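>>> here's a sequence, model it:
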Amino acid sequence: MLMRTDPFRELDRLTERLWGTSAHPAAMPMDAYREGDTFVVQLDLPGVTPESIDLDVERNVLTVRAERRTAPGGDVEMVVAERPAGTFSRRLFLGEALDTDRIRASYDAGVLALRIPVAEQAKPRRIEISGGGGAGDRRLISG
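Below you'll find the predicted structure:
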């Protein structure tokens, strides 16, 4: 059986194992749900300071970046280092139905919560229809 090997990819894997680093930002666990006229996103970012969180919206793409610092420097010898450190990144593709100009963000107990209102044009609305015969022919239709 023939196998293709990429020596550079293998070198990256060995380096990651040895130093515990990754060339790619780690993803953050997320929950998302709709609550009435608001879309809610919750991202787990334990051990991250609010100052290290960066939120950007461009063309209905929300990018969340955060950084968790490594263990304290100086004369410290790590015995076990299992918690990921470095840059975390997540991109969310938001549809046209959300009002990205009114996003609210809060951070509490290691959870970043984003509240994104549903855009007015995406909400169901009632449309009045008038008939051609007269004023008595009007009726409302839910849309």
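
>>> switch to C-alpha atoms for all contacts and neighbour counts from now on
Will do.

>>> over to residue 82. Which of the three states is it?
Residue 82 carries the three-state label coil when classified by DSSP: H, G, I helix; E, B strand; the rest coil.

>>> for comparison, sequence B:
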Amino acid sequence: MLRFDPFSDLESMTKSMLGSPVGSARVPRFMPMDLYKVDDHYVLHADLPGVDPGSVDVSVDNGTLTLTAHRSAQSEENVQWIASERFTGTFRRQLSLGEGIDSEKISASYENGVLSVTIPVAERAKPRRIEVSSLGAGEHRTIEAGPAGGDSS
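Purely as a prediction, here's the structure:
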């Protein structure tokens, strides 16, 4: 699916006229990530190749998950750059968490340039069974509660 961006042509023209200095530190534009749900937790994978594991920070504040990492520029002297396309600087991504998340149990690991964050669903937000009794008939039946807006087929 293509997205219309009226400013992309202007940005491209500005870059071609002003140029981008070779070997300079450029600010990263984004942190590519995947987010999916497995059973009772969400899993987030963010690509951070070449990032020092000590610079990776994952924090939760007031329902916002913040991922931060820093990649330093190479500081070699007497280097004649031929191409410099890798971003250096600080990467940051923020996600709003819903109320059904157990933020106390969020965990993260960084391996082979990929930051993995496990975001568990809170107990109160998990589907549960509710016992329904019929008045006077003495019968009991169980109804399974599912996610809101579920399919009734």
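
>>> quick TM-score on the pair, please.
Once superposed, the chains reach a TM-score of 0.79 (TM-score structural alignment, normalised by the length of structure 1), with 130 aligned residues with a CA RMSD of 2.3 Å.

>>> so what's the equivalent of residue 142 of structure 1 over in structure 2 up against?
Counting by TM-score structural alignment, residue 142 of structure 1 lines up with residue 144 in structure 2. Under the criterion of CA atoms under 8 Å, 6 or more residues apart in numbering, the neighbours of residue 144 of structure 2 are 127, 128, 129, 130.

>>> go with 7 Å
Residues near residue 144 of structure 2 by CA atoms under 7 Å, 6 or more residues apart in numbering: 128, 129, 130.

>>> same check, this time on residue 51 of structure 2
69, 70, 71, 113.

>>> what do we get in structure 1 for it?
Counting by TM-score structural alignment, residue 51 of structure 2 corresponds to residue 48 in structure 1.

>>> as a check, name the ranges of all helices in structure 1.
7-19 (DSSP state H).

>>> for it, what spans make up the strands?
30-35, 38-44, 54-58, 61-68, 86-93, 104-108, 111-117, 126-129, 139-142 (DSSP state E).

>>> show me which of the contacts of residue 144 of structure 2 is closest to residue 89 of structure 2.
Closest approach between these and residue 89 of structure 2, by CA to CA: residue 128, at 45.7 Å.

>>> structure 1: which residue goes with that closest one?
In structure 1, residue 128 of structure 2 lands on residue 125 (TM-score structural alignment).

>>> could you report the separation of that match from residue 139 of structure 1?
Distance, residue 125 of structure 1 to residue 139 of structure 1, by CA to CA, to the nearest Å: 14 Å.

>>> gap between the match of residue 51 of structure 2 and residue 133 of structure 1?
66 Å.

>>> how about residue 50 of structure 1?
Counting by CA to CA, the gap between residue 50 of structure 1 and residue 133 of structure 1 amounts to 63 Å.

>>> of these two, give the one with the bigger neighbour count.
Between residue 50 of structure 1 and residue 133, counted using other CA atoms under 10 Å, residue 50 has the larger neighbour count: 15 against 8.
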